[in-house]
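Trainee: pasting the structure only:
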């Protein structure tokens, strides 16, 4: 136990807590005047997330990788059941309703998926055709199921696993050419056919991205209000609880998808810079060590990859450089399932660091 405490990355843990507590402070402001105390719920979820972190940190690494496939399959079965029989909440079948709270299964599948992919990558010298189709299948199954809920934003985040896998492993040139052809053809089909199959609000979000002013009273409203909030904050912001776009409820989903807009309006460029500093310092700490095993190496990059991807998408979405995808900011936005899943995933990364130090000394 002394060795665990000695080599535990306390600085990175303080950054995680800093992000989570910053989120609670912002959620309190963003949800001011709402019927529900979202900040209090998030605080409860943080306590649960810390318990999940501790549990993941204490589990033996070999057991985690051995049983990841079974957890993955179990969650896939639940996703199938949700699509077939799930209750629609906020326009999607993404949540399981309990007596106390809602659980979003699609958030939790990120952890076993990253673990199983990490184990699979250790067996590949390079990505060949059979490996390519395995990656597409393992990632594609939850992608399709989550998209059918429909929750395209969360499904889209899973693509980061494939991107990281390709970056970490050499890939046959013929697969690259094939992927480019499929991407070009898929883009054409998506724009001309699949776009018409989407829910009206999903289709309008994509179209309004190219000209939000034309849709300023409908789907372009969120982007416009977000940019107004961030732009009006200036260098130091208007002050805590003094944002006009957030406090007067001009900005929708401000405690979830557009939490950065609240930060920008109330704390200005300095506040956003502080948040970016926390994230980039965390990424530096997470990537700046050599894991003890190949499985841990790939897992660290895969899981941090989806955090980085989701972080970038949320920021770019908030400033109008990406369509509104309904993607929360990791550790910061309101959402208990997301917070718990990311803390569990981080617990495994912290354990990988401990394993590295214990193997060296």
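Mentor: Right, received. Where do you want to start? Everything numeric in this text was worked out from a predicted model, so none of it was measured.
Trainee: all contacts plus neighbour counts: C-alpha atoms, from now on.
Mentor: Will do.
Trainee: So residue 96: helix, strand or coil?
Mentor: Three-state assignment for residue 96 (DSSP: H, G, I helix; E, B strand; the rest coil): strand.
Trainee: Kindly report the same for the one 4 residues further on.
Mentor: Classification of residue 100 using three-state DSSP returns coil.
Trainee: Kindly list the longest helix within the protein.
Mentor: Secondary structure of the chain per DSSP state H: the longest helix is helix 259-287.
Trainee: ok, then the element right after that helix?
Mentor: Sequence order places helix 294-318 as the next helix or strand after helix 259-287, per DSSP states H and E.
Trainee: Could you check the angle that next one makes with helix 259-287?
Mentor: Here helix 294-318 runs at an angle of 160 degrees relative to helix 259-287 (axes from the mean of the first three to the mean of the last three C-alpha atoms, to 10 degrees).
Trainee: For the following helix or strand past helix 294-318, which outside residues touch it?
Mentor: Where DSSP H and E defines the elements, the next helix or strand beyond helix 294-318 is helix 336-360. Helix 336-360 is contacted by residues 3-4, 7-9, 41-42, 45-46, 48-50, 52-58, 61, 103-105, 107-108, 110-111, 286, 289-292, 296, 299-300, 303, 330-331 when judged by C-alpha atoms under 8 Å, 6 or more residues apart in numbering.
Trainee: again with stretch 29-36
Mentor: If you take C-alpha under 8 Å, 6+ apart as the criterion, stretch 29-36 is touched by 37-39, 240-241, 246-247, 254-255, 259, 262.
Trainee: which of those residues count as buried?
Mentor: Using 16 or more other C-alpha atoms under 10 Å as the burial test, the contacts of stretch 29-36 include 38-39, 241, 246-247, 254-255, 259, 262 as buried.
Trainee: Redo these as TSV? Include distance to residue 72 and secondary structure.
Mentor: Converted to TSV, the buried ones among the contacts of stretch 29-36 look like this (distance: C-alpha to C-alpha, whole Å; DSSP: H, G, I helix; E, B strand; the rest coil):
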residue	distance to residue 72	secondary structure
38	30	helix
39	31	helix
241	42	coil
246	39	helix
247	41	helix
254	32	coil
255	30	coil
259	30	helix
262	35	helix
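Trainee: Name the member of these with the shortest distance to residue 19.
Mentor: Nearest to residue 19 among the buried ones among the contacts of stretch 29-36, counting by C-alpha to C-alpha, is residue 259 at 12.2 Å.
Trainee: want to compare, so here's the second one:
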């Protein structure tokens, strides 16, 4: 563990401002601008509902991210358990009294936004584990007490999200939590045993899936078995990406999107629309932006003297990598469709809110990189 020492230096507003990671902010702004132009394209080249809503949310949550970045890192540390508990309460409320759409009960109507607590839990689980393990000595990490508490913290939200039902998001929450447990120093044998158990129980798990979930798995292996039904979305997605070629068809000229061959293009399949319009070169530029963003998050973690900040940045950066990889693999047919939004790019207030909260904690870690939390 890192040596603990006192930290009494108080930064002024301008000192904090100068400590911002402006490369990270540049990447976030670029992704936000690209996402708003893409959303404008999904509305047929008009400033309609999705483009207006996405623009307002990005401006609001980006401003919120900048504001929250000035909070002392100790604030995030001290409220970590509260954040997790409130989000868990929201999950319970959503499961019991939430808004139902498309057969899933996973939203809470807050009037100004339909909040999806499972998106917030992706961040809450990381910050909670970062708080829990920040003072644990390495030899005690694998104690029976820590294993039981960690499993309880992780399994409670997963079971609630699965019951909504939302298998895809529950898997992403599980991955986020497991990443932090790995980084905290859990023995590799526990991951091996868990992996083997999952593989052995896979046939039983699949048998318990709902019909539409089984359909997604079967469609992943053979989309052509039902080209006008379950396989339609992924077939059209691959056609759109492939038709973009090297340089794309041009802004507002994506035929698959404009002729409505591609449903839900503003949410999880926003990369498909972007790739069709801007081609391979545009997709590579987008990947570079995400790569630089993830690198900056990990770099901030590596320079932090606080194990809490270090663990959060490593966990959050790794989670962003997983979300981007899963989303792009999904729309390319390399993974089953699991309902994973592309961070910042996809339409959805809850996903953007969670991402911006995570980025604000990262920025707070950057500003207070010399701070050590006892």
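Mentor: Structure's in. What do you need? None of these values were measured; they are calculated from a predicted model.
Trainee: Any idea what the TM-score is?
Mentor: Here the superposed chains carry a TM-score of 0.93, computed using TM-score structural alignment, normalised by the length of the first structure; 355 aligned residues with a C-alpha RMSD of 2.0 Å.
Trainee: what does residue 215 of the first structure align to in the second structure?
Mentor: Using TM-score structural alignment, the equivalent of residue 215 of the first structure in the second structure is residue 226.
Trainee: tell me which of the buried ones among the contacts of stretch 29-36 of the first structure is nearest to residue 98 of the first structure?
Mentor: Lowest distance from residue 98 of the first structure to those (C-alpha to C-alpha) belongs to residue 38, with 17.1 Å.
Trainee: List the contacts of the closest one.
Mentor: By C-alpha under 8 Å, 6+ apart, the neighbours of residue 38 of the first structure are 27-28, 31, 334.
Trainee: Drop anything exposed from these.
Mentor: Counted by 16+ other C-alpha under 10 Å, the contacts of residue 38 of the first structure give 27-28, 31, 334 as buried.
Trainee: Which members of the residues you listed are positioned in helices?
Mentor: Residues of these located in helices (DSSP H): 27-28.
Trainee: Against residue 241 of the second structure, how distant is the match of residue 215 of the first structure?
Mentor: Relative to residue 241 of the second structure, residue 226 of the second structure is positioned 20 Å away (C-alpha to C-alpha, to the nearest Å).
Trainee: who has more neighbours, the two?
Mentor: residue 241 (25 against 13; other C-alpha atoms under 10 Å).
Trainee: Am I right that the more buried one is in contact with residue 272?
Mentor: Yes - with contact defined as C-alpha atoms under 8 Å, residue 241 of the second structure counts as touching residue 272 (5.6 Å).
Trainee: Give me the neighbour count for the equivalent of residue 296 of the second structure over in the first structure.
Mentor: Using TM-score structural alignment, the partner of residue 296 of the second structure in the first structure is residue 285. Neighbour count of residue 285 of the first structure, defined by other C-alpha under 10 Å: 14.
Trainee: give the contact list for the nearest residue to residue 285 of the first structure once chain neighbours are set aside.
Mentor: Closest residue to residue 285 of the first structure apart from its sequence neighbours, by C-alpha to C-alpha, 6 or more residues apart in numbering: residue 12 at 6.5 Å. Neighbouring residues of residue 12 of the first structure by C-alpha under 8 Å, 6+ apart: 282, 285-286.
Trainee: Can you lay out the residues you listed as JSON lines showing distance to residue 200 of the first structure?
Mentor: Conversion of these to JSON lines gives the following (distance: C-alpha to C-alpha, whole Å):
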{"residue": "282", "distance to residue 200 of the first structure": "38"}
{"residue": "285", "distance to residue 200 of the first structure": "42"}
{"residue": "286", "distance to residue 200 of the first structure": "40"}
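Trainee: Against residue 333 of the first structure, how distant is the residue nearest the centre of the first structure?
Mentor: With distances taken as C-alpha atoms, centre = their mean, residue 310 lies nearest the centre of the first structure, 4.4 Å away. As judged by C-alpha to C-alpha, residue 310 of the first structure and residue 333 of the first structure stand 12 Å apart.
Trainee: picking up where we left off before, show me what the longest helix of the first structure is packed against.
Mentor: Packing partners of helix 259-287 of the first structure (3 or more C-alpha pairs under 8 Å, 6 or more residues apart in numbering; DSSP states H and E): helix 10-30, helix 221-232, helix 294-318.
Trainee: Buried by neighbour count: which residues of that helix qualify?
Mentor: Buried positions in helix 259-287 of the first structure, judged by neighbour count with 16+ other C-alpha under 10 Å: 259-272, 275, 278-279, 282-283, 286.
Trainee: And stretch 103-117 of the second structure, by the same measure?
Mentor: Buried, per 16+ other C-alpha under 10 Å, within stretch 103-117 of the second structure: 105-108, 114-117.
Trainee: how long is it from one end to the other?
Mentor: Distance between the two ends of stretch 103-117 of the second structure: 17 Å, counting by C-alpha to C-alpha.
Trainee: Show me the contact partners of it.
Mentor: Stretch 103-117 of the second structure is contacted from outside by 87-88, 90-91, 93-95, 97-100, 118, 161, 164-166, 349-350, using C-alpha under 8 Å, 6+ apart.
Trainee: cutoff 10 Å now
Mentor: Residues outside stretch 103-117 of the second structure that contact it (C-alpha atoms under 10 Å, 6 or more residues apart in numbering): 57, 86-101, 118-119, 124, 157, 160-161, 163-166, 348-351, 353-354.
Trainee: okay, stretch 243-258 of the second structure sits on what stretch of the first structure?
Mentor: Using TM-score structural alignment, stretch 243-258 of the second structure corresponds to residues 232-247 of the first structure.
Trainee: circling back: I'd like to know which of the contacts of stretch 103-117 of the second structure are buried.
Mentor: Among those, the ones that count as buried by 16+ other C-alpha under 10 Å are 57, 87-88, 90-92, 94-95, 98-99, 118-119, 124, 157, 160-161, 164-166, 348-351, 353-354.
Trainee: picking that back up, the longest helix of the first structure: average distance to aligned residues in the second structure?
Mentor: On superposition with the second structure, the mean distance recorded for helix 259-287 of the first structure (mean C-alpha distance after the TM-score superposition for the first structure) is 0.7 Å.
Trainee: Would you mind getting the angle between that helix and helix 10-30?
Mentor: 170 degrees.
Trainee: report the angle between the axes of helix 259-287 of the first structure and helix 336-360?
Mentor: For helix 259-287 of the first structure against helix 336-360, the angle by the same axes, to 10 degrees is 20 degrees.
Trainee: Tell me the one among the buried ones among the contacts of stretch 29-36 of the first structure nearest to residue 167 of the first structure.
Mentor: Once C-alpha to C-alpha is applied, the member of those that ends up nearest residue 167 of the first structure is residue 259, at 30.6 Å.
Trainee: That closest one corresponds to which position in the second structure?
Mentor: Matched to the second structure by TM-score structural alignment, residue 259 of the first structure sits across from residue 270.
Trainee: What residues does the residue nearest to its match when sequence neighbours are not counted make contact with?
Mentor: Using C-alpha to C-alpha, 6+ apart and skipping the chain neighbours, the partner closest in space to residue 270 of the second structure is residue 346 (5.9 Å). By C-alpha under 10 Å, 6+ apart, the contact set of residue 346 of the second structure is 35-36, 38-39, 54, 265-271, 327, 340, 352.
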